[in-house]
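Asks: Structure for the following, please:
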Amino acid sequence: MAGGSGLIERFYREVMAGGNLDLIDELGSAAFTDHEEPMPGQPAGLDGIRFYVNTFRSAFPDIRVKAIEPTMVDGDLEAAQVVLAGTHHGELMGTAPTGNTVEFSGIDIIRVQDGKVVEHWGATNMLKMLQQIGAVQM
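Replies: You can find the predicted model right below:
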């Protein structure tokens, strides 16, 4: 990403898809605040990020990044749309594994201070993902 910090891309490629949870402490500030609606049981702060990643990696062990675009940087803010895909091989929020393949997206906005993420705003299309595993009927 020209001119940007690329922290969103690093998070999704190295932490979410790659499984490097140790990188959370390198990318995120101890003062991290997440403004996205938490998942059931998700704690605050960096522990909440670990919970989020572990939940998705357990449910979708083959989770991968399909796309990260567009990415935008303005001062201390970075934003991107991320598309993830994977196969439902583990329990997710009470739904037993189905073997279904899912693809869903999210929008992330982060504020960076001293090279670390201090705030996050986001919206993940959980409804689409839950529909794809059969947890929600429409």
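
Asks: contacts and neighbour counts: CA atoms only from here.
Replies: Fine.

Asks: Counting by contacts, list what the longest helix along the chain packs against.
Replies: Longest helix of the chain, by residue count under DSSP state H: helix 45-59. Applying 3 or more CA pairs under 8 Å, 6 or more residues apart in numbering; DSSP states H and E, one finds that helix 45-59 makes contact with helix 23-27, strand 28-34.

Asks: what's the following helix or strand after that helix?
Replies: The helix or strand immediately downstream of helix 45-59 is strand 64-74, counting by DSSP states H and E.

Asks: Next, the structure of the following sequence, for comparison with the previous one:
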Amino acid sequence: MSELKDLMTNVYAEMSATDDVNAMVDKYFAVDFVEHDTIPGIEAEGRELARMMFGMMKSGIPDIRVEIDLMVEEGSKVAAFGAFVGTFTGEMMGVTGQGQQVRMPFADVLEWRNGQLVAHWGVSDMSALFGPTS
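Replies: Here you go, the predicted model:
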């Protein structure tokens, strides 16, 4: 596996394992990190947005893990396709979990510079939070 794919795998693994979202963001996200996607109701940018998003995911799905199906690298960018999986027991996006298992597919493109993330483009399907799962 390439260095960038290793870094990407490490980010997902630490996101799943950490109780210290701030330290994880400080380690992997450059101070000039840019999020290219808008998140309804969230005005934060850059690292602060990353802290808010990871914090929200960890509080809503404390046992969250990332299943990666595919990673593709081109230049300084790595694309990953997979799913966030876990038990929805907390609150996330205004919805309170009832202990149901959720699977939220995602596609991420992350740009790296000197071992840190400088940009993110992505989509995720969070519909599992809003209704019954199969």
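
Asks: what stretch of structure 2 does the longest helix of structure 1 fall on?
Replies: Mapping helix 45-59 of structure 1 onto structure 2 (TM-score structural alignment) gives residues 46-60.

Asks: dump the residue contacts of the residue nearest the centre of structure 2.
Replies: The centre of structure 2 sits closest to Phe54, judged by CA atoms, centre = their mean, with a distance of 6.2 Å. Taking CA atoms under 8 Å, 6 or more residues apart in numbering, we find Phe54 of structure 2 in contact with Met15, Val21.

Asks: and Leu117 of structure 2, what is it in contact with?
Replies: Tyr28, Phe29, Ala30, Phe33, Leu110, Glu111.

Asks: cutoff 10 Å now
Replies: 7-8, 11, 25, 27-34, 47, 76-77, 110-111 (CA atoms under 10 Å, 6 or more residues apart in numbering).

Asks: And what about it, helix, strand or coil?
Replies: Per DSSP: H, G, I helix; E, B strand; the rest coil, the secondary structure class of Leu117 of structure 2 is strand.

Asks: possible to save the helices and strands packed on helix 45-59 of structure 1 as TSV with distance to Trp121 of structure 1 and mean neighbour count?
Replies: Listed next are the helices and strands packed on helix 45-59 of structure 1 as TSV, based on distance: least, CA to CA, whole Å; neighbours: other CA atoms under 10 Å:
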stretch	distance to Trp121 of structure 1	mean neighbour count
helix 23-27	16	16
strand 28-34	6	18
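
Asks: can you tell me which of those comes nearest to Phe60 of structure 1?
Replies: Closest to Phe60 of structure 1 of the helices and strands packed on helix 45-59 of structure 1 is helix 23-27 (CA to CA; 19.2 Å).

Asks: mean shift of the closest one relative to structure 2?
Replies: By mean CA distance after the TM-score superposition for structure 1, the fitted helix 23-27 of structure 1 averages 1.5 Å away from its aligned residues in structure 2.

Asks: packing partners for that helix?
Replies: Counting contacts by 3 or more CA pairs under 10 Å, 6 or more residues apart in numbering; DSSP states H and E, helix 23-27 of structure 1 is packed against helix 7-10, helix 45-59, strand 116-124.

Asks: in stretch 41-58 of structure 2, what counts as buried?
Replies: Going by neighbour count (16 or more other CA atoms under 10 Å), the buried part of stretch 41-58 of structure 2 is 45-47, 49-58.

Asks: what's the burial count for Thr71 of structure 1?
Replies: When neighbours are counted by other CA atoms under 10 Å, Thr71 of structure 1 registers 18.
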